[in-house]
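> the following comprises the amino acid sequence and a computationally predicted model.
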Amino acid sequence: MSNVSMSVIPADIALGRLLADIRRLVVIESPSSDLAAVERSARAVGALIAERLGAEAETLVIDGVTHLRVRFGDGPSRVLILTHHDTVWPIGTLERIPFEVEGDILTGPGSFDMKAGLVSGIHAIAAVLERTPALDGVTLLVTGDEELGSSTSRELIEAEAAGCAGVLVLEAAADGGALKIARKGVSTYRVVITGRASHAGLEPELGVNAVVELAHQIVRIAALGAAEHGTTVTPTVVDGGTAQNTVPATASVRVDVRAATRAEQDRVDSAIRSLSPVLERASITVEGGPNRPPMEPEASAALFERTRRVAAEIGIEHLAGVSVGGGSDGNFTAGIGVPTLDGLGAVGAGAHADHEHVRVHHLPERTALVAALIEDLAGAAR
């Protein structure tokens, strides 16, 4: 039996207010690496939470990064709504890509990824509070370093998710509004070659060419991909050498790895750490490793089916789910075994690109879905 009451969903989630609140956050630019900007953004989010939810957000500063948390009720958290307020866009992007709404298209840096989703989540909680002022067991977590890999917030995210019945990740939806029911795990490496410098004209034979060794290793690294398993291993940034007439003593390559399963992520990790030199007297050092575990389909399966049922009850049909290559904080919660559903945020396209945009007409429906799912999960937990 469903815990959703149709009366919890307003007949028309106020689109004008949604748009106004999205603008409030988008015009406060918050590039992840600018800690002062992230702090200013957090203050704006906190003010919005206070206004819409009547709650004071806790400010959590970890290694200089500002995160926010709001807990509803005195009981243990059973539903975690997971969002972030940092973006990839540098200060000044608004001058080039201003916040605008033209017809069904809303634009602005960080609008799709993921300030519209954050605002939608706040409005969804507000809709639930209209019916259940004594809402219990629900936590809203707004982190400030997701775009940098969540190094300061990972432990916080995992601690808040532990024991929850479900984690709702309000990252942007996949194409066509599909939810994200699986994500690849992400690993990042820097493979460093150490050789020996010598004069390239006078005594090249005395040198150990780190760039040549790196070329051998790049071929090996690229060959670790496995298309049949959805595993990609991509050498990206290469650096090496100091002067035209000098045998290079050092060289390096950065490597991006995406894997759909923990077994594949572990296989590639082991292989990269086992690289051995081809050239005599060269050496290899490997930095980095797995950053986000895979969010495998099993983590979302039951929650996705529950969401489809809840969606149908409020008139949303044909809700699709897809697997995607990008990572999110949902990888962490799924990685510790907590049911997790991602892509519940804005419908649109262009994350991290100049054509980033939100499809306006989906905003009320998406907000209503999140509200219904919160009530269903919180009700089942009581």
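Noted; the coordinates are in hand. Numbering: from 1, shown residues only.
> for the rest of this, base every contact and every neighbour count on C-alpha atoms.
Will do.
> tell me where the stretch 1-150 of the chain has helices.
15-26, 35-53, 93-96, 116-131 (DSSP state H, counting those that start in this stretch).
> which one of those is the most hemmed in?
Scoring these by mean neighbour count under mean count of other C-alpha atoms under 10 Å gives helix 116-131 as the most buried, with a mean of 25.
> what is the end-to-end distance of stretch 133-140?
Stretch 133-140 has an end-to-end distance of 16 Å (C-alpha to C-alpha, to the nearest Å).
> got the buried residues for that stretch?
Along stretch 133-140, these residues count as buried under the neighbour rule (16 or more other C-alpha atoms under 10 Å): 135, 136, 137, 138, 139, 140.
> take this one as well and set it beside the first:
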Amino acid sequence: MDLDAMLGDLGELVVRESFSADHRAVARSAEVVAGQGYRRLGSRAETIVIGGVTHLRWTFGTPRVLLLGHHDTVWPIGSLLDRPWSVSGGIARGPGVFDMKAGLVQMFHALAALPSPEGVCVLITGDEEVGSPTSRALVEESARACAAAFVLEASAEGGALKIARKGTSMYEVLAHGRGAHAGLDPGRGANAGVELAHQILAVTGIADQVNDGEADGGRTAHGSLGPATVTPTVLSAGTTANTVPALARLAVDVRVPTLSAQRRVDELMRALSPRIGGTRLEITGGPNRPPLEHASSAGLFALARKVAADLGLAPLSGVGVGGASDGNFTAGAGCPTLDGLGAVGGGAHADDEHVVVAEMPGRAALLAGLIRASLG
């Protein structure tokens, strides 16, 4: 693998900012990504725009292997001014360099190293960082047609592959009450804020109920994802300081190690009931990404370790992580999935985001070997 060429491609992607919320910027980024794909693979991308968001797909023959990534980032336009693209001391920096533009570069170079990309589908989405609202169906559709999905998200610490991911759910609890003057006649009101306080306590107890029912507490055969977590986050109530709140709302973040835990959380969230007379509850939201359970990655992880050994690379490790990716969708669609095959580095979504450039050729070679072995 030509490291200088890889760094040239990486710089080209990083300087083309692609903040998820800016659909025009994402479209411009897609043009650059498509250009790199054409340059490396000799094939033009299928451009798919859904809800104003630009996604790219290459299909070579009848797909059996899905390569999955995203080109949007969490960094607002203008972040390059404070975090310019640079390579110094073997470290590449810049917004989105680790999550996950280096992974895209490694993917293109891996495919270019194969005699033929026949049997591969490449899907690069433009809204992963905001939960994949327009691309989820596209990801799942592509995964169902394949026997393996390799996700080019950044690696875990030390280059570890991600062999399990927690599933995610997001809820909003709305407490509807009845407004009244807080000084003249508070008894006429039904305080939605106080009702919400009761619900916060109820929500915080859901995780214990779920984890007590999980046979292994959320543990997997390789390390631990940890237990399910149900976390109240953003809350608000009322309109003025002298009015009994008629409405209060609470956001709830849920992370679960198993699909059964995700379903049980959903049951308990929807079973919440009001405690104060004159109030009612409205529960919105629900599961977003299913968990990527260890069973989905076990076979591919074993294959990756063999490929790495055959290539003379350092032994691979695998970890479970709390964050979600589009790999959760491919696993949920029934496609064996291995995640974290992208860059080695750190600082995703943080000021110290970086990539260890010397690792890029080896990671590309690992991916190429995995594709070759999976296609037989």
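Perfect, thanks for sending it. Just so it is clear, the model here is predicted, and its values are computed rather than measured.
> redo the buried residues of stretch 133-140 of the first structure as JSON lines? Include distance to residue 239 of the first structure.
Shown next, in JSON lines, are those (distance: C-alpha to C-alpha, whole Å):
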{"residue": "135", "distance to residue 239 of the first structure": "54"}
{"residue": "136", "distance to residue 239 of the first structure": "53"}
{"residue": "137", "distance to residue 239 of the first structure": "50"}
{"residue": "138", "distance to residue 239 of the first structure": "47"}
{"residue": "139", "distance to residue 239 of the first structure": "44"}
{"residue": "140", "distance to residue 239 of the first structure": "42"}
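> so where in the second structure does stretch 272-288 of the first structure end up aligned?
Mapped onto the second structure using TM-score structural alignment, stretch 272-288 of the first structure spans residues 269-285.
> how far does the matching stretch stretch from one end to the other?
10 Å.
> list the contacts of it.
Stretch 269-285 of the second structure has contacts (C-alpha atoms under 8 Å, 6 or more residues apart in numbering) with 169-178, 190-192, 195, 198-199, 202-203, 206.
> pull out the buried residues from those residues.
169-178, 190-192, 195, 199, 203, 206.
> so which of these belong to strands?
169, 170, 171, 172, 173, 174, 175, 176 (DSSP state E).
> right, and the fourth one touches residue 252 too?
Yes - when contacts are counted by C-alpha atoms under 8 Å, residue 172 of the second structure is listed as touching residue 252 (6.1 Å).
> hmm, back to that, of all the helices of the stretch 1-150 of the first structure, which lies closest to residue 368 of the first structure?
Proximity to residue 368 of the first structure (C-alpha to C-alpha) singles out helix 116-131 among these, at 6.4 Å.
> name the helices or strands packed onto that closest one?
helix 15-26, helix 35-53, strand 79-84, helix 363-381 (3 or more C-alpha pairs under 8 Å, 6 or more residues apart in numbering; DSSP states H and E).
> redo these as JSON lines? Include distance to residue 304 of the first structure.
JSON lines is the format used below for these (distance: least, C-alpha to C-alpha, whole Å):
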{"stretch": "helix 15-26", "distance to residue 304 of the first structure": "25"}
{"stretch": "helix 35-53", "distance to residue 304 of the first structure": "27"}
{"stretch": "strand 79-84", "distance to residue 304 of the first structure": "15"}
{"stretch": "helix 363-381", "distance to residue 304 of the first structure": "11"}
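> for residue 233 of the first structure, find the nearest of the ones you listed.
strand 79-84 (27.4 Å).
> over which residues of the second structure does the closest one lie when aligned?
Strand 79-84 of the first structure corresponds to residues 65-70 in the second structure, going by TM-score structural alignment.
> residues in contact with that stretch?
With contact meaning C-alpha under 8 Å, 6+ apart, stretch 65-70 of the second structure is reached by 100-101, 103-104, 107, 119-128, 142-143, 146-153, 326-327, 371, 374-375.
> so how far is that stretch off the chain centroid?
How far stretch 65-70 of the second structure lies from its chain's middle: 13 Å, per C-alpha atoms, centre = their mean, to the nearest Å.
> mean distance between that stretch and the first structure after superposition?
Here stretch 65-70 of the second structure, set against the first structure after superposition, deviates by a mean of 0.4 Å using mean C-alpha distance after the TM-score superposition for the first structure.
> show me which residues of that stretch are buried.
Per 16+ other C-alpha under 10 Å, stretch 65-70 of the second structure contains these buried residues: 65, 66, 67, 68, 69, 70.
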